[in-house]
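>>> Quick one, what's the 3D model for this:
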Amino acid sequence: MKKFYIALFSLFFFISLVGCQSKAEDPLEFSGETQSWSATVMLYPGENREDAAQINLNYLGGGKVESVGDFGINLDTSNNQNGIAVRDARLNKKGNFKEKVKVDVSKDVIKSEYMILTVKWNDRSEDIILKVK
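Below you'll find the predicted structure:
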């Protein structure tokens, strides 16, 4: 009888450990392209609404990379929540911008079907519709 109780206790203990284990969510990838830019945003859901986003932006425009200068980025979700804003960003020599930022993302953002990334540079502005891959 003693072995039965030990086995039963061990089973409950194992089930409680497995049930309490937190599973990290897979990152969500949003991507899109316009005539001047291509972009990918990876959302890495974290704990306590402290999420990270990796922004990858590539300049496809006809001019030299240096002509872009400082630019700004706004990221809005399909349900009109502003997720990310970056100011005074610069492209590298290859015309790429990569940055990982911490964001406070609600579950509505994670379930969003698309995002709109607005890039503003040299008195120009383009909206890139980023769809879930």
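>>> hey, let's count contacts and neighbours off CA atoms from now on
OK.
>>> Residue 118: neighbour count?
Close neighbours of residue 118, defined as other Cα atoms under 10 Å, add up to 16.
>>> ok, it - contacts?
Residue 118 sits next to 73-75, 125-128 when contact means Cα atoms under 8 Å, 6 or more residues apart in numbering.
>>> Would you enumerate the residues in contact with the most centrally placed residue in the chain?
Compute the mean C-alpha point of the chain, and by Cα atoms, centre = their mean the closest residue is residue 43, 2.4 Å away. By Cα under 8 Å, 6+ apart, the contact set of residue 43 is 27-29, 51-54, 110.
>>> I'd like the structure of this one too, to check against the first:
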Amino acid sequence: MKKLIFIIIAIIFGAITIGCESKSIGELSFQGSSQSWEATINYDNNNKCKVNIKYTGIEKPPMDVEFTIEDLSGNTSGGYMEYGEVLNKVGGFSLEKEHDYKLSKYENKDKLAIVMKWNNNEETIELNQEWDN
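As a prediction, this is how the structure comes out:
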């Protein structure tokens, strides 16, 4: 009888544990553009965040650029880039940083923003979450 009670308790505990397990999200991706810029932000479950920003304006690419990037929690961080010096093969630049976000907590976050400042201009790139189909 004690074995039967132990087995029933183990089954119930196992079912509760499996039912409460949170789903794992492999990646969150955001993409957007403004009049002169386009950008993507990718968060992966290896605690890496990659930001790609590309100038799409009609004038010569700016040499000096300031930017402020919103993260999943709503906090912002910024920087300064000598843009004309660091263009990658797709005409933009990439930043990579570590994150400690549990992605499943932010799966319903649908927008992020990047503010770009250059040559006395300022634009906000609104990035929308790309949903997997």
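>>> Overlay the chains and give the TM-score.
The TM-score (TM-score structural alignment, normalised by the length of the first structure) is 0.64; 124 aligned residues with a Cα RMSD of 3.8 Å.
>>> Give me the aligned partner of the residue nearest to the centre of the first structure over in the second structure.
The equivalent of residue 43 of the first structure in the second structure is residue 43 (alignment by TM-score structural alignment).
>>> Assign its match to helix, strand or coil.
strand (DSSP: H, G, I helix; E, B strand; the rest coil).
>>> Would you map the helices across the first structure?
With helices called from DSSP state H, the first structure shows them at 2-20, 107-110.
>>> Would you point to the one among these that's packed deepest?
Of all those, helix 107-110 has the most neighbours on average by mean count of other Cα atoms under 10 Å, namely a mean of 14.
>>> if we can go back for a sec, and the gap between the residue nearest to the centre of the first structure and residue 81 of the first structure?
15 Å (Cα to Cα, to the nearest Å).
>>> what about the residue lying closest to residue 125 of the first structure once chain neighbours are set aside, how many residues close to it?
Distances taken as Cα to Cα, 6 or more residues apart in numbering put residue 119 closest to residue 125 of the first structure, at 5.6 Å, once the chain neighbours are dropped. By the measure other Cα under 10 Å, the count of residues near residue 119 of the first structure is 19.
>>> cool, residue 30 of the first structure as well?
Look at residue 30 of the first structure: counted by other Cα under 10 Å, it has 21 neighbours.
>>> Looks like it contacts residue 44 (just checking).
No - the criterion here is Cα atoms under 8 Å, and residue 30 of the first structure misses it with residue 44 at 11.6 Å.
>>> can you give me the strands for the second structure?
Counting by DSSP state E, the second structure has strands at residues 27-33, 37-44, 48-55, 64-70, 76-82, 92-98, 111-118, 121-129.
>>> Make a PyMOL selection of the buried ones in the contacts of residue 118 of the first structure.
Only the buried entries of the contacts of residue 118 of the first structure go into this PyMOL selection, using 16 or more other Cα atoms under 10 Å:
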select buried, resi 73+74+75+126+127+128
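>>> Redo the contacts of residue 118 of the first structure as a markdown table? Include distance to residue 37 of the first structure.
Formatted as a markdown table, these follow (distance: Cα to Cα, whole Å):
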| residue | distance to residue 37 of the first structure |
| --- | --- |
| 73 | 12 |
| 74 | 14 |
| 75 | 14 |
| 125 | 11 |
| 126 | 8 |
| 127 | 9 |
| 128 | 8 |
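>>> Specify which member of the contacts of residue 118 of the first structure is nearest to residue 93 of the first structure.
residue 73 (18.8 Å; Cα to Cα).
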